[in-house]
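S.K.: below are the sequence and a predicted model; questions follow.
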Amino acid sequence: MYQDGDFRVSRRQPHGERWVLVTAPLTTHLIHPADSADAAWWRHAVIYQIYPRSWSDASGDGIGDLPGITARLQHLKDLGVDAVWFSPFYTSPQADAGYDVADYRDIDHLFGSLADADAMVAKIHELGLKVIVDLVPNHTSDEHAWFKAALAAGPGSPERDRYMFRDGKGADGSEPPNDWNSVFGGPGWTRVTEADGSLGQWYLHLFDTKQPDLNWDNEEVRAEFEAILRFWLDRGIDGFRVDVAHGLVKEPGLPDYDAELHILDGEIKDGSPRPPMWDQDGVHEVYRAWRKVLDSYGQPDRILCAEAWVRPQERAVRYVRPDEMHQAFNFDFLQTQWRAADLREVIQSSLEAADSVGAPSTWVLSNHDVVRHASRLGLPVGERRPNGIGPDDPQPDRELGLRRARAATTLMLSLPGGAYLYQGEELGLPDSTDMPAKYRQDPTFIRTKGKEIGRDGCRVPIPWEKDAPSFGFGPGAETWLPQPEVYGEYAVDQQVGVEGSTLELYRTVLRLRHERQLGTGGLQEFEGLGDDVVALVNTGQGEDTLVVANLGAEPVALPEGAEVLVASGELTDDGQVPTDTTVWARLA
């Protein structure tokens, strides 16, 4: 392991009116101890997210499907990931692209059948990968059999108690039960028409009107979801990503909450009360029960990963205590500005928080809910992350965004713990930012009348072959969301085997991450390369790996004797690390 004073660096610095060459020793401090070399698979796995609508279409209807996915799984094996996470493919009216589930035990006809799912899972396991599926427990579709039964049964019935039905305020019940709004815009309550034709109760939907919230104080709801877990575990599923994991339990009495709050930006500040719809302590009882179900299946571990937009980190890591979930997405890292100080702080605080409960940290830069980081990082530093980018918005710098995205990913994959990749990021795909309004389908765009652009731009079908119809996505030319013409440049067949391509960078970095066992390594911060540099040493399980990410304006020299293993971009002629570039090096 590297010891203080073992290495020195030479760099130019101003001295009066001239520059001089200064040689200085480098020092480190430990920010994360190494995990055991035989740590459980999920503590260091790289997991690749497939958005089924947009990965590969075998049927030719312009929508991705399970047979299409199965036919292209070798891509993931060649890429070097460890597991695949699927966004929902359950039976659904698709009001929110499958996050409105009508039947948790069947496959939507858009994607195929249960037999197709079984064949896909078998193929994934044959390739030596694991399978994670989405679970949506905060709400169902309004076309779920339970909700239909609730409408038919009427107020006070056991069927209605499965959901969050309440009487309205006012003498005639014409006002919503409280002032909560939907994450997608507009009110969070909808009034129903009772069987006799009269206006009746209201039901809560923190998302779309077609996504009624379940009542997690109801024992039947809890028992049903434990049975759903077993249904998929019995079919060989290796784990679950839990949607809106922080939202299941609401504060008793459903009090008003007049502070502004968004699911993606919900930090509690200045002594404000905890939002009554998010991160209630009761959710942890649910996940302890689920953990017992998964543990009953023995080895290798079946896992739970929380989509929990929770701050501060001390509350977020409560979801990954030893008897609860295995992982939680690190959204603080995703939202960090492209500044060295910010990145150093979030890496250290994330690891410290996870270490405090004995859990691995996870790292993620893109997913199906945010602007792709190849576009996001092409926007001015310091601005708030946009919820989608439209043709009338300031456009990202595509070249700058990709350069920074490659550097950010190379930094991310050097970090110990788990990591998540979103389909197409290995190609360097930008968001579709010029999509006409008529094609947009995100309920956020619809419910806010276009004020919020929403997530369609990151969900466009990915390109496989530059000169094929729909860039090889399927046999037809049409896709459910239109592909930008520029996507042809990013197609898989334009990058395979091409030195310097983003795809080959990902393959190289993932191979080295596994070979050097960085996922279970310890981490030291390397000091002495400048304030605009993130410099780390990952101890792996043997040879140390130096990681240098330069976010400054001037090139940075590597320590004397450092041997470059991989770089996110070209180095200078004299071997220095230019701006917006990350290097891994062997410390000789």
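M.R.: Now that the structure is in, tell me what you want to look at.

S.K.: only C-alpha atoms from now on, for both contacts and neighbour counts.
M.R.: Fine.

S.K.: quick one: contacts for residue 456?
M.R.: Counting by Cα atoms under 8 Å, 6 or more residues apart in numbering, residue 456 touches 388, 432, 440, 441, 442, 481.

S.K.: which members of the residues you listed occur in helices, if any?
M.R.: Taking DSSP state H, every one of the contacts of residue 456 sits outside helices.

S.K.: highest neighbour count among these?
M.R.: For those, counting by other Cα atoms under 10 Å, the largest number of neighbours falls to residue 432: 27 neighbours.

S.K.: what kind of secondary structure is the residue nearest to that residue when sequence neighbours are not counted in?
M.R.: With Cα to Cα, 6 or more residues apart in numbering as the criterion, residue 432 has its nearest non-adjacent residue at 4.4 Å, and that residue is residue 457. Three-state call for residue 457 (DSSP: H, G, I helix; E, B strand; the rest coil): helix.

S.K.: identify the residue nearest the residue nearest to the spatial centre of the chain in space, chain neighbours excluded?
M.R.: In the chain, the centroid-proximal residue (Cα atoms, centre = their mean) is residue 367; its distance is 4.3 Å. Take residue 367 and drop its neighbours on the chain: the residue closest to it by Cα to Cα, 6+ apart is residue 422, 5.2 Å away.

S.K.: number of nearby residues for the one you found?
M.R.: 19.

S.K.: and it, what does it touch?
M.R.: Counting by Cα under 8 Å, 6+ apart, residue 422 has contacts 48, 49, 50, 366, 367, 368.

S.K.: hmm, residue 423 and the third one touching each other?
M.R.: Right, the one you point to is residue 50. Yes. The criterion here is Cα atoms under 8 Å, and residue 50 meets it with residue 423 at 5.6 Å.

S.K.: quick check: neighbours shared by these two?
M.R.: By Cα under 8 Å, 6+ apart, no residue touches both residue 50 and residue 423.

S.K.: what's the first helix or strand after the helix or strand hosting residue 49?
M.R.: Assessed by DSSP states H and E, residue 49 sits inside strand 46-50. Next in sequence after strand 46-50, counting helices and strands by DSSP H and E, comes helix 66-71.

S.K.: doesn't residue 78 belong to a strand?
M.R.: No. Counting by three-state DSSP, residue 78 is not found in a strand; it is helix.

S.K.: now it: how far from residue 471?
M.R.: Taking Cα to Cα, to the nearest Å as the measure, residue 78 falls 20 Å from residue 471.

S.K.: one more: residue 248?
M.R.: Relative to residue 471, and taking Cα to Cα, residue 248 is found at 40 Å.

S.K.: and here's the other structure:
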Amino acid sequence: MAAVSSPRPEDWWRDAVIYQVYPRSFVDGDGDGTGDLAGALTALPYLAELGVDAVWFTPWYLSPMVDGGYDVADYRTIDPAFGTLDDAEKLIAAAAELGIRVIVDIVPNHVSDQHAWFRAALEAGPGSLERELFHFRPGRGEDGELPPNDWPSQFAGDTWTRVPDGEWYLHLFTPQQPDLNWSHPAVRREHEDVLRFWFERGVSGVRIDSAALLAKHPDLPDLATPSPDDGPAPDDGPHPYVDRDELHDIYRSWRALADEYGAVFVGEVWLPDAERFARYLRPDELHTAFNFNFLACPWEPARLRRTIDDTLGEHAPVRAPATWVLCNHDVTRTVTRYGRADTGFDFATKAFGTPTDPDLGTRRARAAALLTLALPGSVYLYQGEELGLPEADIPRDRIEDPMHVRSGGTDPGRDGCRVPLPWSADAPHYGFGSHTEPWLPQPDDWAHYAVDRQSADPASMLTLYRTALRLRRATRGFGDGPMTWLPAPDGVLAFARPYGLVCVVNLSGGPVELPPYEQLLLSSAPLDAHGHLPDDTAVWLRT
């Protein structure tokens, strides 16, 4: 069943449910072990039945795949592993016929070292115009043998690599991802042309990777702060490469371009300062930005409530809708995280062998789904979240993520949440592809997570999501709009939405009475024999 929705209003993005596809692991259409656009095309009816409004594809462009496609060699060419530009255009058009919009990923901070610009820069040599598109510098030390500054990497390892002619180039990520110089007008023109290229092919929006990192201090000064004995820091001004004010002019120009096409932006903006974060969401800049504080928040009632309040509070001054997300392609899967003693998320604390209780994690993930979908704003679902997939243990010799490699093998990396999806319980490779073993190994016990098996189970995670998304779309009061906290026992979150809708989430450790209600719309788990709400359970009520 592929339910086509009626056209959404122009501000559809304010309360949309957007499904994230990691193409390598979604559906393998040609059986070579890697997911592709032909496979994604066959899965569009599944997404329509799930009830999503849009689908965001992580990078599908030509890439050496050093960092899962986030090292882009050519934005106007689809990587052969995924298909062709014609395949992408067919996919965008087919999705539109089902009422599903397509969002693509742009990675403006850097390109691949195989990009034509960087290859030309290496050939041209020091002082050339070609090198002005990047951050090439002479080294420090007597013979230039030391890096130009002390900036830390977003991954483990160095941020500078020396080339044979003696100069160094900056890469906040891997050496295969040289940073672009956003003070150069050619860099700005190229990205605006790339945006226009995809808008003209029918995409409805763009997710902006590492959106707060583009602009750098022109002098590339050291980041290290002197010790108190050395006196005050020489420069206590803005960070040299995070959240610089120059970024906002870039995004204003992008917004003007997007408005020509009726397209939208969502920024990957990791910032602790609420006021600085909100600047990116002013009416002439980005439409939305990811809410990472909620994603990283532990499963604790007081902290969840505070995070929700903070999120809505920081969006209110600029009248932007909040986004709610529980996991993505970089983050430990929700079921596994919520089954651990520490239910929050921090890249710095990831480690092999962290114990988890999958049953507890699944129960909490089901409750979190109803909590998230009841909050005002838009929601992002990462592929497999609707199946309740846990984080997979990848054999160390099969891990590809550079976060693992550059840590010297101590960081488990992100591949555990990127394992190909199970579609059919009894098919080879669980129906992901017909022939070759998938690029990442699937666990041996994943048959019960398969789409076909969950579709036939009224108590499955997939059925819960399908039901919740159908109700969210059909019931007045969900989506964008006001919410009000209600009185509730300790450890219980209860809030009202318009038209008599109420969401109650119990994290108290024991069963609690529900407030008076006329109708129970949906529950993440059955009520107990007394009609009370069990621990780690959420309900939607009509009062």
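M.R.: Alright, I've got the coordinates. Computed from a predicted structure; not experimentally measured.

S.K.: quick revisit: list the contacts of the counterpart of the residue nearest to the centre of the first structure in the second structure.
M.R.: When the second structure is aligned by TM-score structural alignment, the residue opposite residue 367 of the first structure is residue 328. Residue 328 of the second structure sits next to 20, 381, 382, 417 when contact means Cα under 8 Å, 6+ apart.

S.K.: turn the residues you listed into TSV, including distance to residue 323 of the second structure.
M.R.: TSV is the format used below for those (distance: Cα to Cα, whole Å):
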residue	distance to residue 323 of the second structure
20	13
381	11
382	13
417	21
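
S.K.: can you tell me which of the residues you listed has the most neighbours?
M.R.: residue 417 (27 neighbours).

S.K.: which one in the first structure is aligned with that residue?
M.R.: So, by TM-score structural alignment, residue 417 of the second structure is matched to residue 458.

S.K.: that match reaches residue 371, doesn't it?
M.R.: Yes. The criterion here is Cα under 8 Å, and residue 458 of the first structure meets it with residue 371 at 5.8 Å.

S.K.: tell me, what's touching the two both at once?
M.R.: In contact with both residue 458 of the first structure and residue 371: residue 431, using Cα under 8 Å, 6+ apart.

S.K.: for residue 30 of the first structure, see how far away the aligned partner of residue 535 of the second structure in the first structure is.
M.R.: Counting by TM-score structural alignment, residue 535 of the second structure corresponds to residue 579 in the first structure. Distance, residue 579 of the first structure to residue 30 of the first structure, using Cα to Cα: 26 Å.

S.K.: what's the answer for residue 246 of the first structure, then?
M.R.: Residue 246 of the first structure is 32 Å from residue 30 of the first structure, by Cα to Cα.

S.K.: can you check residue 136 of the first structure too?
M.R.: 39 Å.

S.K.: which residue in the second structure aligns with the residue nearest to residue 367 of the first structure?
M.R.: The alignment partner of residue 422 of the first structure in the second structure, by TM-score structural alignment, is residue 382.

S.K.: before we move on, what about residue 325 of the first structure?
M.R.: Looks like residue 325 of the first structure aligns to residue 286 there (TM-score structural alignment).

S.K.: hang on, that match packs against residue 280?
M.R.: Yes. Contact status for residue 286 of the second structure versus residue 280: in contact at 5.8 Å, counting by Cα under 8 Å.

S.K.: count the neighbours of residue 467 of the first structure for me.
M.R.: Other residues close to residue 467 of the first structure by other Cα under 10 Å number 12.

S.K.: quick one, what contacts the closest residue in space to residue 124 of the second structure that isn't next to it in sequence?
M.R.: Among residues not flanking residue 124 of the second structure along the chain, residue 130 sits closest, at 6.6 Å (Cα to Cα, 6+ apart). Applying Cα under 8 Å, 6+ apart to residue 130 of the second structure gives the contacts 117, 118, 120, 121, 124.

S.K.: part of a helix, is the second one?
M.R.: Translated: residue 118 of the second structure. Yes. The assignment for residue 118 of the second structure is a helix, going by three-state DSSP.

S.K.: any idea how far the alignment partner in the first structure of it is from residue 386 of the first structure?
M.R.: By TM-score structural alignment, residue 118 of the second structure lines up with residue 147 in the first structure. Note on residue 147 of the first structure: its distance to residue 386 of the first structure, by Cα to Cα, is 34 Å.

S.K.: higher neighbour count, these two?
M.R.: Regarding residue 147 of the first structure and residue 386, a neighbour count based on other Cα under 10 Å identifies residue 147 as having more, with 21 against 14.

S.K.: just give me the neighbour total for the nearest residue to residue 39 of the first structure once chain neighbours are set aside.
M.R.: Of all residues not flanking residue 39 of the first structure in the chain, residue 520 sits nearest, at 7.4 Å (Cα to Cα, 6+ apart). Residue 520 of the first structure: 29 surrounding residues under other Cα under 10 Å.

S.K.: now the one 3 residues further on
M.R.: Using other Cα under 10 Å, the number of residues around residue 523 of the first structure comes to 27.

S.K.: between residue 579 and residue 30 of the first structure, who's got more neighbours?
M.R.: Shown here are residue 579 of the first structure and residue 30; by other Cα under 10 Å, residue 579 has more neighbours (21 against 13).

S.K.: could the contacts of residue 422 of the first structure go into JSON lines alongside distance to residue 294 of the first structure?
M.R.: Below are the contacts of residue 422 of the first structure laid out as JSON lines (distance: Cα to Cα, whole Å):
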{"residue": "48", "distance to residue 294 of the first structure": "21"}
{"residue": "49", "distance to residue 294 of the first structure": "21"}
{"residue": "50", "distance to residue 294 of the first structure": "23"}
{"residue": "366", "distance to residue 294 of the first structure": "28"}
{"residue": "367", "distance to residue 294 of the first structure": "25"}
{"residue": "368", "distance to residue 294 of the first structure": "26"}
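
S.K.: ok, so of the residues you listed, who is nearest residue 14 of the first structure?
M.R.: Of all these, residue 14 of the first structure sits closest to residue 366, with 39.1 Å by Cα to Cα.
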